[in-house]
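**Student:** pasting the sequence and the predicted coordinates here, then a few questions.
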Amino acid sequence: MSVKAELYDVIRKPIITEKATQASENGAYVFEVAIDSNKPQIKEAVEALFEVKVKAVNTTITKGKAKRFRGQLGKRKDVKKAYVTLEEGNAIDVSTGL
């Protein structure tokens, strides 16, 4: 497996919501990341993929909801999000895609 593929295993996709857009105005970008990834791995992946300098990484795990699907009880998957704050003068254009 190539190095770039391993980086994409850590960072799944950017999250573009109203809250994430407000965070990006303050220099923070939100990504869905692998549930087993840690902060140094996330920092390394963002710096390598987007060629920016990362200041800080904050993570949060959202527990999956219990939902019904065709009458059967099921559960959505847990999602880990990373709030990546960049150094001054750095920016990521998440609208172009990964």
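**Tutor:** It's in.
**Student:** rest of the way, CA atoms for contacts and neighbours
**Tutor:** OK.
**Student:** ok, residues contacting stretch 25-39?
**Tutor:** Judged by Cα atoms under 8 Å, 6 or more residues apart in numbering, the contacts made with stretch 25-39 from elsewhere in the structure are 9-16, 20, 23-24, 42, 57-59, 61, 78-88, 91-92.
**Student:** alright, now check it against this:
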Amino acid sequence: MNQERLMQVLLAPQISEKATWVAEKNEQVIFRVVSDATKPEIKAAVELLFKVQVESVQVSTVKGKQKRFGRSMGRRKNWKKAFVSLKPGQEINFAEGGAV
């Protein structure tokens, strides 16, 4: 896989109450990813950027919400999120900016 492409696959970590709960319970990390990213690309990107070993990747598409803009209705874009399961003993610490 192209290393330039892998650097653009991950957009941001999804940090929320639910994401923190999932991280503690299932040893998973949630990332917001490019909408055309594949599971092997996401796995390779996480391993490249954070120097950790990935066990599996689950992907879901989040549908954009309907929103009003004045009189007219609009729609936010759909986006994709990836649930990355790390191998036992692996951890990503975003507070310190990298792998631990």
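**Tutor:** On my side now, so go ahead. Remember, predicted model here, so these are calculated numbers, not experimental data.
**Student:** ok, back up a step: just the buried ones from the contacts of stretch 25-39 of structure 1?
**Tutor:** Buried positions within these, assessed by neighbour count (16 or more other Cα atoms under 10 Å), are 10-11, 13-15, 20, 23-24, 42, 57, 59, 80-86, 91.
**Student:** just these: which are in strands?
**Tutor:** Where these overlap with strands, as defined by DSSP state E, the overlap consists of Ile11, Lys13, Pro14, Val57, Thr59, Lys80, Lys81, Ala82, Tyr83, Val84, Thr85, Leu86.
**Student:** run the chain-centre distance for the helix ranked longest in structure 1.
**Tutor:** The longest helix of structure 1 (DSSP state H) is helix 39-50. Its chain's C-alpha centre and that of helix 39-50 of structure 1 lie 10 Å apart, by Cα atoms, centre = their mean, to the nearest Å.
**Student:** stretch 59-76 of structure 1 too?
**Tutor:** A distance of 20 Å separates the C-alpha centroid of stretch 59-76 of structure 1 from that of its chain, computed with Cα atoms, centre = their mean.
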